[in-house]
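Participant: starting from these lines, generate the structure:
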Amino acid sequence: MTERDRDPDGKPKNARPRDALGRPLPYGEEGVDPVPEDLDLSPSEAITEAQRLLDHGYPFHAHEVFEGSWKSAPLEERTLWQGLAQLAVGLTHLLRGNPSGAASLLKQGQARVRHYEDAPPHGLDIDGLSAWADHLLAEIDRGDPIPEPPVPRLRMP
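Facilitator: Sure, this is the predicted structure:
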């Protein structure tokens, strides 16, 4: 049995390299840099970083940024960050060729972010994100492959 990777404090971690969509690669292969676990960003910085990652084809990594914000957010915003993370990982599943997993996560994420549509925090375009999810869900329902799904725009224009 292989020992788990651990940090200096003995906490389990996964040092296995990953591809651009977060899939584990064999040890020794070159992967993409992970999002640092101790990343401490303001909400505005997290949204900017997640948009940068989405724009460059790294929705799994954007999900990791949102997950970090979700874990440190005030209670009244945790649903927002969880929803954003689910939208990003829904896109990840779609790009990995898992439309049913993508649809499930897109629906869950959309439902969570819609709680904030009356007063979108941090300049987020909740209506635009919801429309983006609706578009992808309609494409998934059609059953045709979606080779290049559109990148979501997180902030209002």
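
Participant: contacts and neighbour counts: CA atoms only from here.
Facilitator: Will do.

Participant: nearest residue to the residue positioned nearest the centre of the chain in space, please, no chain neighbours.
Facilitator: Central residue of the chain (C-alpha atoms, centre = their mean): residue 63, 2.2 Å from the mean position. Sequence neighbours aside, residue 85 is the residue nearest to residue 63 in space, at 4.5 Å (criterion: C-alpha to C-alpha, 6 or more residues apart in numbering).

Participant: and the one you found, how far from residue 68?
Facilitator: Noted for residue 85: a distance of 9 Å to residue 68, by C-alpha to C-alpha, to the nearest Å.

Participant: neighbour count winner among these two?
Facilitator: residue 85 (27 against 22; other C-alpha atoms under 10 Å).

Participant: quick one: what helix or strand has that one in it?
Facilitator: Residue 85 is part of helix 78-95, with elements assigned from DSSP states H and E.

Participant: and that helix, what does it pack against?
Facilitator: helix 59-72, helix 99-113 (3 or more C-alpha pairs under 8 Å, 6 or more residues apart in numbering; DSSP states H and E).

Participant: alongside the first, I'd like the structure of this one:
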Amino acid sequence: MATPRRERNPEGRPQNGRPRDGLGRPLPRGSEGVERIPDDVQLPPVESLVRAQQLLDDGMPFHAHEILEGTWKISTPTERALWQGLAQLAVGLTHLLRGNRVGATSLLTQGRDRIGTYAEAPHDIDIAGLMRWADLLVTALDRGESPVPTVPHLTHRRQFT
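Facilitator: Have a look, this model is predicted:
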């Protein structure tokens, strides 16, 4: 039996063309999924924070993670761990909502630890608030509870001007 060929984008890079649900899970071919975030998305920091917050508010943390990951890939060396940590928090929330407690605990902890190294975060990112949010979830998970997560606020301001 032949191995199926992997889908590729026009540049020849691997790409999964299957539709996805709001939590990023692949759906069967032909299903209607949510709009995908392009694999090569790379937004500047403020635009990334606005778009990621919209996706978090809409209950799509996996897609917020994709936005934040794109910014992580193009960030300056001094901000790289910050963007990686933000992406990990979003995907940690994704795992929690999918029911993967171990993955959620691991990624929320890693994300919290990464952003925690920034005493003064750029772009008005709410480091202290995000750390409290992650700590509450991780503590509940460690106790064996099933926390119902609130939507994290990436910045001190809810609306950007």
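
Participant: work out the TM-score between the chains.
Facilitator: TM-score for the superposed chains, counting by TM-score structural alignment, normalised by the length of the first structure: 0.94, backed by 155 aligned residues with a C-alpha RMSD of 1.1 Å.

Participant: quick revisit: most packed of the helices and strands packed on helix 78-95 of the first structure?
Facilitator: helix 59-72 (a mean of 23; mean count of other C-alpha atoms under 10 Å).

Participant: residues in the second structure aligned with it?
Facilitator: On the second structure, the counterpart of helix 59-72 of the first structure by TM-score structural alignment is residues 61-74.

Participant: from the chain's centroid, how far away is that stretch?
Facilitator: The chain centre lies 6 Å from the centre of stretch 61-74 of the second structure; the measure is C-alpha atoms, centre = their mean, to the nearest Å.

Participant: three-state assignment of the equivalent of residue 12 of the second structure over in the first structure?
Facilitator: Aligned by TM-score structural alignment, residue 12 of the second structure pairs with residue 10 of the first structure. Per DSSP: H, G, I helix; E, B strand; the rest coil, the secondary structure class of residue 10 of the first structure is coil.

Participant: map residue 101 of the second structure onto the first structure.
Facilitator: Match for residue 101 of the second structure (TM-score structural alignment): residue 99.

Participant: grab the nearest non-local neighbour of that match.
Facilitator: Residue 99 of the first structure sits nearest to residue 140 (C-alpha to C-alpha, 6+ apart), 6.3 Å away.

Participant: give me the angle between the helix or strand where the one you found lies and helix 78-95.
Facilitator: Element membership for residue 140 of the first structure, per DSSP H and E: helix 126-142. With axes from the mean of the first three to the mean of the last three C-alpha atoms, to 10 degrees defining the directions, helix 126-142 of the first structure sits at 30 degrees from helix 78-95.

Participant: list the buried residues for helix 126-142 of the first structure?
Facilitator: For helix 126-142 of the first structure, the neighbour count (16 or more other C-alpha atoms under 10 Å) marks 126-130, 132-134, 136-137, 139-140 as buried.

Participant: contacts for that helix, please.
Facilitator: 87, 99, 103, 106-107, 110, 113-114, 116-117, 120, 146, 149-150, 152-154, 156 (C-alpha atoms under 8 Å, 6 or more residues apart in numbering).

Participant: cool, and stretch 18-25 of the second structure?
Facilitator: Contacts for stretch 18-25 of the second structure (C-alpha under 8 Å, 6+ apart): 26-34, 36, 59-63, 94, 97-98.

Participant: can you turn the buried part of those into a ChimeraX selection?
Facilitator: In ChimeraX syntax, the buried subset of these is picked out as below (16+ other C-alpha under 10 Å):
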select :33,59,60,61,62,63,94,97
